[in-house]
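> structure for the following, please:
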Amino acid sequence: MAVTYRAGVDIGGTFTDIVLLGSDGTVHTKKISSSVGNYAQAIVDGLSEVFGETGLSGAAIDEIRHGTTVASNAILEHKGARVGLITTKGFRDVLEIRTLRMPKLYDIGWTKPEPLVERYLRKVVDERIDHRGHVERALDPADAERAVDALLAEKVEAIAVCLLNSFANPVHEAMLKAVIDRKAPHLPKSLSFEVLPEIKEYERTSTTVINAYVMPIVATYLRALRKGLDAGGIPARLLLMQSNGGLTTDGAAAERPMNIIESGPAGGVVGAQALARTKDLDKIITFDMGGTTAKASMVEHGEVARAQEYAVGAGIMIGSRLLTGAGYTLKVPAIDLAEVGAGGGSHVWIDGGGALQAGPESAGASPGPVCYDQGGTEPTITDANVLLGYINPAHLVGGALKLNAEKARSAFAEKIAKPLGMPIERAAYGAHLIVASNMIRAIKAVSTERGRDPRDFALFAFGGNGPLFAAGMAASLGINRVVVPPSAGLFSSFGLLYADVEHHYARTFRRLLRQADMGEIAAAWDALARQASDQLAAEGFTGERARLRRSAALHYKGQSYELTAPVPDGAIDARMATHLEQAFAEEHERTYGHRAGPDEPVELVSIQLVGSGLREGSGVPQSVVSSRRESATQTSRQAYFGDSHGWLETPVLSRADLAGGRDGPLIVEEYDSTCVVPPGAHAERDGGGNIVITL
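This next block holds a predicted model:
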């Protein structure tokens, strides 16, 4: 039987990573510079290069799984569509009033980001539906026509519709939809009753607007990518990674691009979750450090931690629950990530007070660090790691990228070491420690700030720079085990290959559990289940290959924020209501450190359902064999390990050399990443090809 391949493609700020996984377990990898003007081009070019190296053809590829930052970049750079919004009279300014939350409590200089829809493009209609869904003031058809005509006259590129309480009764939004369909049938539109039929006015409006804002951009990108793949002789079906860690089809992504905003970082977490299950690791913290950012997340008891909403364009996302409000709120499930502006390309600089700083500005793919010799003049973390002897001073990416270590040395000496009045290696090591401490903040945000002790977890490190920093950071946090997976530098692409197709559904359904009609709640969940089953069946997932999982958002009566608890299979009855109260109380105690007494009523806020489409078999081969031959020549070089150890002659090995275990210091050099094992640590390669470092 012919070998077929799945391709995982992840576009980062610096590199585009491509992994091909064959049905026989063979892996082909490729890392090329991201083509910033046209991201689709880098994918087609990269796949063509892999075909040239391996002799494969486009016909051998069964499926392309893709993580993209196209949607989030459109929001960050304010390059989305010109959107018009139709809302209820009196609610025109919800986008500007927001939730009155501030990310910096005492910063009077902080200004809110500009709304994605300017005020003159926000039109109102005179209608009113109450919170139970009763029509108090019917929408006049002439009023609906007037609002749509006004936006069409302004030449908007997409329309968002979000009326008060439409989650309880969408009749007026449906009328507006019919008017838009009649007057501008091809105009992209986003209606809140279809996009997010949930309570909370600002969150629902913001999410509906974001969906409309990126719709034309994402649709254009996906069309260009499809065209490029077809022209390159690659007819494979295209699946996109969603922010929640599941895959979706390119058609569904074009319809609901709000689900792929944080598509990029999700792949690595999903891959880490799959490998943790095979290694029986119950608790891991994932740490992904690339060229521009570092991201941390948590996998506990085999489940990825998910947030029910997050802010886009909030800059660095260190997930504190209290300091929110910096970006644009998106109320869709997403992997709970903390992110800092710390990567290999982060600039090292001296602030006005004479203190050494690292990031968040980055040299990116162009011009890149000084040592890339592509015109960069500002010293970066990669330059510091070259000077410390951690990175091969001659080349990166298996020799594809030649480094100019001398240029990095002179830039670092001139701009950092000399002004600080210290030896160059101490200045470089200081920059290395500062960026590590910034990233430790992200790890604490997903562990300590969530009521978890990081010492109970293993650190799962990947990304081009993750394995280089992981052991030092783990030592600072009291973590005694670090796992570095195979193809660590390309692991976000690799993780895409482990994901399942997923669709998430939710509906506001406020009921006090002790007084609720459980039959009514069961019927509402059944309706969501039918919707999920129909969507999965349309994509070819039926019977054993379609799986449904329920969950519920709950809070104590009077609270304004919810926590999510899983809902096991079985009848929705009084016993289930008791179980949900108990599960919510346990999650409340785990997250906030306390729970209310048994008399405190628990309120169901919304019902949720995830429909998963599973591949035949596990989809993941038992053993993975890289097509890249590891170099067998062992060398050594001088590396600097701080004041306590100074410069040490450090063996440079391949992953295969760790089969019997070795004590640090040592450096493991690979095509896509470098792993540093400090003095006093022990590293060995396990049966799955992972490097396990014990501190």
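> rest of the way, CA atoms for contacts and neighbours
Will do.
> ok, for Ala596, nearest residue in space, not its chain neighbours?
Excluding the flanking residues, the one nearest Ala596 by CA to CA, 6 or more residues apart in numbering is Ala585, at 7.4 Å.
> equivalent analysis for Asp17, please.
Nearest to Asp17 is Lys31, by CA to CA, 6+ apart, at 4.7 Å.
> what does Ala488 give?
Spatial nearest neighbour of Ala488, excluding adjacent residues (CA to CA, 6+ apart): Phe462 at 4.6 Å.
> Ala659 too?
Closest residue in space to Ala659, ignoring its immediate chain neighbours: Arg685 at 4.9 Å, by CA to CA, 6+ apart.
> against Ser297, how distant is that neighbour?
24 Å (CA to CA, to the nearest Å).
> could you do Ala342 as well?
Remark: distance between Ala342 and Ser297 (CA to CA) = 15 Å.
> repeat that for Phe193.
For Phe193, the distance to Ser297 - CA to CA - is 31 Å.
> and if you look at Leu20?
According to CA to CA, Leu20 and Ser297 sit 25 Å apart.
> also Glu303?
Counting by CA to CA - Glu303 and Ser297 are separated by 11 Å.
> show me which of those two is the more surrounded one.
Neighbour count, other CA atoms under 10 Å: between Glu303 and Ser297, Ser297 has more, with 28 against 14.
> wait, a strand at the more buried one?
Yes: Ser297: assigned to a strand according to DSSP: H, G, I helix; E, B strand; the rest coil.
> show me what contacts it?
269, 285-287, 305, 335-338, 443, 446 (CA atoms under 8 Å, 6 or more residues apart in numbering).
> can you add secondary structure and give those back as a markdown table?
What follows is the contacts of Ser297, written out as a markdown table (three-state DSSP):
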| residue | secondary structure |
| --- | --- |
| Val269 | helix |
| Ile285 | strand |
| Thr286 | strand |
| Phe287 | strand |
| Ala305 | coil |
| Ile335 | strand |
| Asp336 | coil |
| Leu337 | coil |
| Ala338 | strand |
| Ile443 | helix |
| Val446 | helix |
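> what's the closest of these to Val83?
Ile335 (27.6 Å; CA to CA).
> now do the same contact list for the closest one.
Residues in contact with Ile335 (CA under 8 Å, 6+ apart) are 243-245, 266, 297, 304-307.
> which of those residues tops the neighbour count?
Among these, Gly245 has the most neighbours (other CA under 10 Å), with 31 neighbours.
> find the nearest non-adjacent residue to that one, please.
In space, and not counting its chain neighbours, Gly245 is closest to Ala266: 5.3 Å by CA to CA, 6+ apart.
> next up, the contacts around the one you found.
By CA under 8 Å, 6+ apart, the contact list for Ala266 reads 67, 241-245, 335, 492.
> can you give me the helices for the stretch 301-450 of the chain?
With DSSP state H, counting those that start in this stretch as the criterion, the stretch 301-450 of the chain has helices at 381-387, 405-412, 418-420, 424-446.
> next up, for comparison:
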Amino acid sequence: MMDKNAQIRLGVDIGGTFTDLVLVDEARGAVHIAKVLTTPDDPAEGTLAGFRKILESAGLEASDLASIVHATTLITNALIERKGARTGLITTEGFSDVIEIGREKRFDLYDLHQEMPEPLIAKAFRAEVPERVHVDGEVVLPLDAEAVKREAERLLKMGAESIAVSFLHAPVNPANERAAQAAIEEIAGDTPVSISSAVAPETGEYERTSTTAANAYVRPIADAYLTRLLANLRDSGFAGDLFIMLSNSGFAAVESVREHPVRIIESGPAGGALAAAQIARSLGEAHALGFDMGGTTAKICLIEDGEPATENRFEVARTSRFQKGSGLPILSPTVDLVEIGAGGGSIAQISDLGLIRVGPQSAGAAPGPACYAQGGAQPTVTDANLLLGYLNPDFFLGGAMWLEAEKAREAVSSLAGELDMSAHDAAWGIYEIITEQMASAARVHIAEKGGDPRNYALIATGGAAPLHACHMARKLYIRRVVCPPDVGVASAAGLLAARPRADAVRVLVSDVDAVDWTRVEALYREMAAQMTESLGEGIEVDSRWEFLCAADMRYRGQTDTVSVPLPGAGEMPVRDRANMQESFERAYERRYLRKIENVAAEVAAWRLTMLGPAPGGMDAAPLTDDSDFEKGARKIYFGPEAGFEEARVYHRYSLPAGREFSGPAIVEERESTIVVPEDARFRKDAGGHIIIEVNG
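Predicted structure coming up:
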């Protein structure tokens, strides 16, 4: 059971290059942090290495921990790299090609060579069976269970390791899907079966089938990883609760995630968004741009009124950056963010046009950037930052890892030679291009939400973000940059600010004027019971939990919907037709900048979210020490026009709070380095945040 008075908690975030750990000892008001290289072949190995390291530094035993909240990129990587299980799909007769047909829509009308995402399940592994449910839920053709068994046996003989089932109109009446699941389980042994009415009970046959296929595709590897990780933790003496971060910024028990791993696709990025939201709330920033940059990717998220924006659907494994429709659609609540292949390990190359191109390929943790001296030879963003003078080779990870400047110089020089420019100018080109790519992504994301970058503060999290934050802010005309304490492991810290959470949705199409509230309330009781049961061991629902009701609404005759919050009484929505219509029109106008007069609204689906109590114990004092805050000066490069400038170097932990400093400057800490340009001023506040005022 989750101890309401738990004193020691651990957050673990596995990234593409580093695994970050943050341990909070609530009784002592202490925070301990660790950063180790990720082990791509077996992520659990790096996690356990960091686990042992942080316990040793804190002077604790594994048995002292009450709980661990864990985020991982395992599921995302499996989908992007197509390294999931061999999966079979069983559909209604005549509909097995829906995951290939999609919406029959080009995501770029004028690109004659556009590449559509390949289905996760090959045609040979798709099967059809006789059954049919009408749009109103009536069973028109009962399921042929024997046909299901025959097709399942055929798929298993072909080597299927997981099976997905998606029948027409199953969200309205899941009886045939449940019967199919029972029939398959009779003959399939331990082979996991995912049915669409349990994974994504929503309208949209293509999106629902895609989500179910993705869930089935990653389920065996998620189960194996979580089983191995939990067993290793138990062997080390950990007896507490292991929770997994969800894409929706909440967490759930391991048992729940085993069955629905599609819910943790954005597990890692959600931690960074939560950290940025917590910082925005503490500083009173109503509008903030969360910017999380690690070794492999950069994530950008809008924070409004202290909360990260969320969506109920997203895409993964896009074939074209920023192009909606070029990825695999996933129906699952998630933090609304933009993720691009831009990190410290992003590789710089010469494009076909003879220009520098950076990313999305990454050197990752192995072999890593050239300066890691682990066999990497291609120039990366980290190599460029080292050559520009931004990084101190003797103080990377607080001196725990030494960087070889000569290796970085050799790698960048190989690129510079092809372009007939100096190594420093090539390094600046890498830095400029990767920063512009991230600024462009932020610019598009903010514009799509109807915002103005000038109204936002930029909150930098992740080991690489403070190196680029000020330069990116200037490109966006953002005047204020915030680098929180322990910025390099902020995503892991964000995990410890997460709340237990569950989401459910039910389909019942109704005109606002003709809602059958008796049926709606029955659906909400069903959702509440389902979510309470699905939370798993270690999480109890009590009077402190919040229930948030919402409806997916549209104008009659439309297909796309907008999510509309509904006033609730406990887990039930309030019966208020006028308020629903008005709330929908406000939400519609906010998204589309217009509303349609004299057209009735209708509800397409009903949603319920359960949120547990917020954790405490995150108010530990920022890390300080008594050493001299001035570490001297060094030359850093600001491009061909400005050239080298002498920058003061400061030790973050001993900087006096409240005193203002001027750029150019470098602020060093164990897990990151902050670059402050010449025309900026900065200070450390009482909470340990470095706040930088940038001239646009």
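> TM-score for the pair, please.
Once superposed, the chains reach a TM-score of 0.94 (TM-score structural alignment, normalised by the length of the first structure), with 686 aligned residues with a CA RMSD of 2.2 Å.
> re the thing from before, what is the neighbour count of the residue nearest to Ala488 of the first structure?
Using other CA under 10 Å: Phe462 of the first structure sits among 32 other residues.
> now do the same contact list for it.
Residues near Phe462 of the first structure by CA under 8 Å, 6+ apart: 268, 286-289, 484-485, 488-491.
> just name the closest of those residues to Asp45 of the first structure, please.
Closest approach to Asp45 of the first structure among the contacts of Phe462 of the first structure (CA to CA): Leu490, at 17.1 Å.
> now which residue in the second structure aligns to the closest one?
In the second structure, Leu490 of the first structure lines up with Val489, judged by TM-score structural alignment.
> excluding its backbone neighbours, what's nearest that match?
Nearest residue to Val489 of the second structure, sequence neighbours excluded (CA to CA, 6+ apart): Asp20, at 5.6 Å.
> was I right to think that neighbour contacts Leu48?
No: using CA atoms under 8 Å, Asp20 of the second structure is not in contact with Leu48; the gap is 11.4 Å.
> for those two, indicate the residue with more neighbours.
More crowded of Asp20 of the second structure and Leu48, by other CA under 10 Å: Asp20, with 30 against 15.
> for that one, helix, strand, or coil?
Put simply, Asp20 of the second structure is strand when judged by three-state DSSP.
> what residues are up against it?
Asp20 of the second structure sits next to 12-14, 33-36, 50, 489, 491-492 when contact means CA under 8 Å, 6+ apart.
> which position in the second structure aligns with Tyr213 of the first structure?
Tyr213 of the first structure maps onto Tyr217 in the second structure, by TM-score structural alignment.
> just Gly291 of the first structure next, same as before
Using TM-score structural alignment, Gly291 of the first structure pairs with Gly295 in the second structure.
> is its match in a helix, a strand, or coil?
coil.
> distance check, it against Leu89 of the second structure.
The gap separating Gly295 of the second structure from Leu89 of the second structure is 36 Å, by CA to CA.
> neighbour-wise, which of these two wins?
Per other CA under 10 Å, whichever of Gly295 of the second structure and Leu89 has more neighbours is Leu89, with 31 against 27.
> give me the contacts around the helix or strand containing the more buried one.
Using DSSP states H and E, Leu89 of the second structure sits in strand 87-92. Contacts with strand 87-92 of the second structure, where a contact means CA under 8 Å, 6+ apart, come from 96, 120-121, 125-132, 148, 151-152, 155, 160-168, 213, 216-217.
> quick one: that strand aligns where in the first structure?
Aligned using TM-score structural alignment, strand 87-92 of the second structure spans residues 83-88 in the first structure.
> that stretch against the second structure, how far on average?
Comparison of stretch 83-88 of the first structure with the second structure after fitting gives an average deviation of 1.3 Å (mean CA distance after the TM-score superposition for the first structure).
> stretch 519-532 of the first structure too?
Following the fit onto the second structure, the mean deviation recorded for stretch 519-532 of the first structure is 2.8 Å by mean CA distance after the TM-score superposition for the first structure.
> can you point out the buried residues in that stretch?
521, 525, 528-529, 532 (16 or more other CA atoms under 10 Å).
> nearest residue to the residue positioned nearest the centre of the first structure in space, please, no chain neighbours.
Centroid check for the first structure by CA atoms, centre = their mean gives Pro265 as the closest residue, at 3.3 Å. Once flanking residues are discounted, Pro265 of the first structure sits nearest to Ser492: 7.0 Å by CA to CA, 6+ apart.
> what about the equivalent of Gly52 of the first structure over in the second structure, distance to Glu307 of the second structure?
Aligning on TM-score structural alignment places Gly52 of the first structure opposite Glu56 in the second structure. Noted for Glu56 of the second structure: a distance of 35 Å to Glu307 of the second structure, by CA to CA.
> then Arg586 of the second structure?
Arg586 of the second structure is 20 Å from Glu307 of the second structure, by CA to CA.
> wait, a strand at Asp680 of the first structure?
To be clear, residue 680 of the first structure is Gly; Asp isn't right here. No: counting by three-state DSSP, Gly680 of the first structure is not part of a strand but coil.
> so what's the residue count around it?
If you count neighbours by other CA under 10 Å, Gly680 of the first structure ends up with 10.
> which of the three states applies to Gly264 of the first structure?
helix.
> count the neighbours of it for me.
So Gly264 of the first structure, with other CA under 10 Å, has 26 neighbours.
> wait, isn't Ile424 of the first structure in contact with Ala411?
No: with contact taken as CA under 8 Å, Ile424 of the first structure and Ala411 are classed as non-touching, separated by 10.5 Å.
> now do the contacts for the counterpart of Gly306 of the second structure in the first structure.
Residue pairing (TM-score structural alignment): Gly306 of the second structure is matched to Gly302 of the first structure. Going by CA under 8 Å, 6+ apart, Gly302 of the first structure touches 273, 276-277, 282-283.
> how about 6 Å then?
Gly302 of the first structure makes no contacts at all, as judged by CA atoms under 6 Å, 6 or more residues apart in numbering.
> again with the one 5 residues further on
Contact partners of Ala307 of the first structure, counting by CA under 6 Å, 6+ apart, are 333-334, 336.
> the lengthiest helix in the second structure vs the first structure, average distance?
Of all the segments of type helix in the second structure, defined by DSSP state H, the longest one is helix 205-235. Following the fit onto the first structure, the mean deviation recorded for helix 205-235 of the second structure is 0.9 Å by mean CA distance after the TM-score superposition for the first structure.
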